[in-house]
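> Take a look and give me a structure for this.
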Amino acid sequence: MENSPNAEAGSSQPQFKYYDLVMASFVAILLLSNLIGASKPSYIPLPGGETWIFGAGVLFFPISYIIGDVLTEVYGYAKARRVIWTGFAALLFMAFMAWVVVSLPPAEGWPFQSDYENVFGNSWRIVLASMTAFWVGEFANSYVLAKMKVWTKGKHLWMRTIGSTVVGQGLDSMIFYPLAFWGIAGWPPETLVQVVISQWIIKTVWEAVLTPVTYVVIGALKKREGLDLYDTDTKFSPFAKSAG
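Predicted coordinates for the structure are as follows:
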């Protein structure tokens, strides 16, 4: 069931006004959150002198999941699938570019090679963990939201966005941190467990807090695109050919 979007005269393909901008926003936030904040643990002081440790990337990375919710809710699972694969390819290229640039010998007298390696020289273990967690988490998030939209007949958007986040972000956190940091100095098992739990909670809370913003964005996009798509006949395999 779908309200047809605007199409150019003589074209069989629907023409969306904002889909490319939403895709660009998704990929930009995905790359920046992985580049800047993925590997730094931070903390919140607790009463009694204890601290609660969390991954710094959690402050901004959940926005990519919110955009993923917008994509699936407005444009459908197939369009979201295309964006997820685009983000995956962008992550892969970023990792390759970082490896090439860090590996190049520095010019004589350049004093920042060690700093450069610390910032951009993530191991392939971290890269693999990040890409695996992203792939599994995003597809799970989009699948759950699309299915819940059909089940609820388009009602209770807040339930769909938060419910899909609980599943998607939970899988993301449970995959990334153990796969990336298990056995590494500075990441004892108790720290890993604490970070995974805190990431899951903070990401879900972020989704809940930003629910009013999600409502506004989704409502505006549906109105301007003339589209409200239900994935009743969609092929949900991540490897199915995306429409558009």
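> Could you use CA atoms for every contact and neighbour count after this?
Fine.
> All the helices of this structure, in order from the start?
19-36, 62-75, 77-103, 113-120, 124-151, 157-181, 189-209, 211-225 (DSSP state H).
> so which of those gets nearest Ser42?
helix 189-209 (9.5 Å; Cα to Cα).
> Just name whatever secondary elements that closest one is in contact with.
Applying 3 or more Cα pairs under 8 Å, 6 or more residues apart in numbering; DSSP states H and E, we find helix 189-209 packed against strand 51-55, helix 62-75, helix 157-181.
> got JSON lines for these, with distance to Pro212 and mean neighbour count too?
Shown next, in JSON lines, are these (distance: least, Cα to Cα, whole Å; neighbours: other Cα atoms under 10 Å):
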{"stretch": "strand 51-55", "distance to Pro212": "25", "mean neighbour count": "18"}
{"stretch": "helix 62-75", "distance to Pro212": "11", "mean neighbour count": "24"}
{"stretch": "helix 157-181", "distance to Pro212": "9", "mean neighbour count": "22"}
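> follow-up on the earlier one: just name the most buried of the helices of the chain.
helix 62-75 (a mean of 24; mean count of other Cα atoms under 10 Å).
> what comes into contact with it?
Helix 62-75 has contacts (Cα atoms under 8 Å, 6 or more residues apart in numbering) with 19, 22, 25-27, 29-30, 77-80, 138, 141-142, 145-146, 149, 161, 165, 203, 206-207, 214, 217-218, 221-222, 227-229.
> pretty sure Pro178 contacts Leu192?
Yes: counting by Cα atoms under 8 Å, Leu192 is a contact partner of Pro178 at 6.7 Å.
> show me the contacts for Trp135.
Ile84, Phe88.
> Arg160 too?
Counting by Cα under 8 Å, 6+ apart, Arg160 has contacts Val144, Leu145, Met148, Lys149.
> Now render the helices and strands packed on helix 189-209 as a markdown table, adding distance to Phe134.
Shown next, in a markdown table, are the helices and strands packed on helix 189-209 (distance: least, Cα to Cα, whole Å):
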| stretch | distance to Phe134 |
| --- | --- |
| strand 51-55 | 15 |
| helix 62-75 | 10 |
| helix 157-181 | 6 |
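> Can you tell me which of those is nearest to Ala107?
Going by Cα to Cα, the one of the helices and strands packed on helix 189-209 nearest Ala107 is helix 157-181, 31.5 Å.
> Report the distance from the closest one to the chain centre.
Its chain's C-alpha centre lies 9 Å from the corresponding centre of helix 157-181 when counted by Cα atoms, centre = their mean, to the nearest Å.
> another one to check against the first:
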Amino acid sequence: MSSPSPPTHIRANPNRQYKYYEFVMAAFVAVYLCSNLIGPAKAAQLTLPGVGPVTFGAGVLFFPVSYIFGDVLTEVYGYARARRVIWAGFGAMIFASVMAFVVVALPPAPTWANQPAYEIAFGSTWRIVAASLCAFFCGEFVNSFVLARMKIRSNGRHLWQRTIGSTIVGEGVDSLLFYPLAFWNSGLIPNELLTGIMLTQFISKVGVEVLFTPLTYKLVAMLKRAEGEDHYDVDTDFTPFSIKL
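The predicted model follows:
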């Protein structure tokens, strides 16, 4: 017995206007910028029952949320519209990184006594910025692609499998790229510790996705009702190097 066809839109209407698409885009870009400009500057530590002290980069609180918004965008609006949002985040991060570099490099006024702290907070090296951009670009597109393909295979059933499965793959690609590119032989983190840190961050990020699954369900259901859209990427061109709908 053949599987039923996807029940709603097969092709996206490039001229269609949505009520909330721009708001989800803005939220995605804001969370991504926060994860790179606010989180990495602080190492946090929590004491977990039965585990003990756990040290982690504060960015782990932000970054998985960008994957949640990426899941929502692909699930509701389709890969092509999610692709435009990923490019928007990529461009915003390049601009923010350049401006941070310029502002940090400006000679401080004689009365300004906080230059060292400012450099710690916003003075990421170009190697780390480039690694972050590369990892984000590859990880987000892999996440969106996997979710879109899983949606077709499952005929739209089992959303939790798509959101968690795509995040595992996307975050895995992100972590495998970011940590070696940013820190291998850098002198900042010993090479022998990279694998452990990478694994801890990966598990933490996927764990956040799992914890937020009920909220993801509610947000997806709300947007599908409000927009009258539940896109299936049956004939989509999955190249990441385009912003066409």
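> TM between them?
TM-score for the superposed pair, counting by TM-score structural alignment, normalised by the length of structure 1: 0.90. Supporting figures: 238 aligned residues with a Cα RMSD of 2.2 Å.
> and the helices of structure 1 as CSV, adding distance to Ile53 of structure 1?
Compiled in CSV, the helices of structure 1 are given as follows (distance: least, Cα to Cα, whole Å):
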stretch, distance to Ile53 of structure 1
helix 19-36, 17
helix 62-75, 17
helix 77-103, 26
helix 113-120, 21
helix 124-151, 19
helix 157-181, 13
helix 189-209, 6
helix 211-225, 25
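> returning to that earlier point: mind picking the one among the contacts of Arg160 of structure 1 that's closest to Leu59 of structure 1?
Leu145 (22.3 Å).
> sorry, back to before: relative to Thr234 of structure 1, which of the helices of structure 1 is closest?
helix 77-103 (7.3 Å).
> In structure 2, which residues correspond to that closest one?
Under TM-score structural alignment, the counterpart of helix 77-103 of structure 1 in structure 2 spans residues 79-105.
> average offset between the matching stretch and structure 1?
Following the fit onto structure 1, the mean deviation recorded for stretch 79-105 of structure 2 is 0.4 Å by mean Cα distance after the TM-score superposition for structure 1.
> Off-centre distance for that stretch?
On Cα atoms, centre = their mean, the centre of stretch 79-105 of structure 2 falls 12 Å from that of its chain.
> show me the contacts for the aligned residue in structure 2 for Ile29 of structure 1.
In structure 2, the residue paired with Ile29 of structure 1 is Val31, using TM-score structural alignment. Counting by Cα under 8 Å, 6+ apart, Val31 of structure 2 touches Phe62, Phe63, Val65, Ser66.
> Look up how far Met25 of structure 2 lies from Val31 of structure 2.
10 Å (Cα to Cα, to the nearest Å).
> where do the contact lists of these two overlap?
By Cα under 8 Å, 6+ apart, no residue touches both Val31 of structure 2 and Met25.
> Just give me the match in structure 1 for Val173 of structure 2.
With TM-score structural alignment as the criterion, Val173 of structure 2 pairs with Leu171.
> And Ile128 of structure 2, by the same measure?
Per TM-score structural alignment, Ile128 of structure 2 is aligned with Ile126.
> residues touching that match, list them.
Leu179, Ala180, Phe181.
> Kindly reformat those residues as a markdown table and extend each row with distance to Met97 of structure 1.
Output for the contacts of Ile126 of structure 1, formatted as a markdown table (distance: Cα to Cα, whole Å):
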| residue | distance to Met97 of structure 1 |
| --- | --- |
| Leu179 | 22 |
| Ala180 | 20 |
| Phe181 | 22 |
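> quick check, nearest of the residues you listed to Ala240 of structure 1?
For these, the minimum distance to Ala240 of structure 1 (Cα to Cα) is 27.3 Å, reached by Leu179.
> For that closest one, which non-adjacent residue is spatially closest?
Leaving aside its chain neighbours, Leu179 of structure 1 sits nearest to Ala129 (5.4 Å; criterion: Cα to Cα, 6 or more residues apart in numbering).
> got it, and Met148 of structure 1?
Met148 of structure 1's closest residue in space is Arg160 (Cα to Cα, 6+ apart), at 6.0 Å.
> and Leu106 of structure 2, how far is that from Tyr79 of structure 2?
To Tyr79 of structure 2, Leu106 of structure 2 is 41 Å away according to Cα to Cα.
> mind listing what's buried in stretch 36-52 of structure 1?
Gly37, Ala38, Ser39, Pro41 (16 or more other Cα atoms under 10 Å).
> how about Val196 of structure 1, what does it touch?
Contacts of Val196 of structure 1 by Cα under 8 Å, 6+ apart are Phe54, Ser173, Met174, Tyr177.
> hmm, which of these are common to structure 2?
Among the contacts of Val196 of structure 1, the ones whose aligned partners also stay in contact in structure 2 (both residues aligned by TM-score structural alignment, their matches' Cα atoms under 8 Å) are Ser173, Met174, Tyr177.
> so can I have TSV of those residues showing distance to Phe88 of structure 1?
Below are these laid out as TSV (distance: Cα to Cα, whole Å):
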residue	distance to Phe88 of structure 1
Ser173	17
Met174	19
Tyr177	18
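> What range does stretch 224-236 of structure 2 cover in structure 1?
Under the criterion TM-score structural alignment, stretch 224-236 of structure 2 matches residues 222-234.
> now the matching stretch, how far from the chain's geometric center?
21 Å.
> Roughly how far does Ser124 of structure 2 sit from Lys244 of structure 2?
33 Å.
> okay, the two: which has more neighbours?
More crowded of Ser124 of structure 2 and Lys244, by other Cα atoms under 10 Å: Ser124, with 18 against 10.
> if I pick that one, what's in contact with it?
Ser124 of structure 2 neighbours (Cα under 8 Å, 6+ apart): none.
> Nearest residue to Phe136 of structure 2 in space, ignoring adjacent ones along the chain?
Asp174 (6.2 Å).
> Verify the stated contact: that neighbour with Ala135.
Yes: judged on Cα under 8 Å, Asp174 of structure 2 makes contact with Ala135 at a distance of 4.5 Å.
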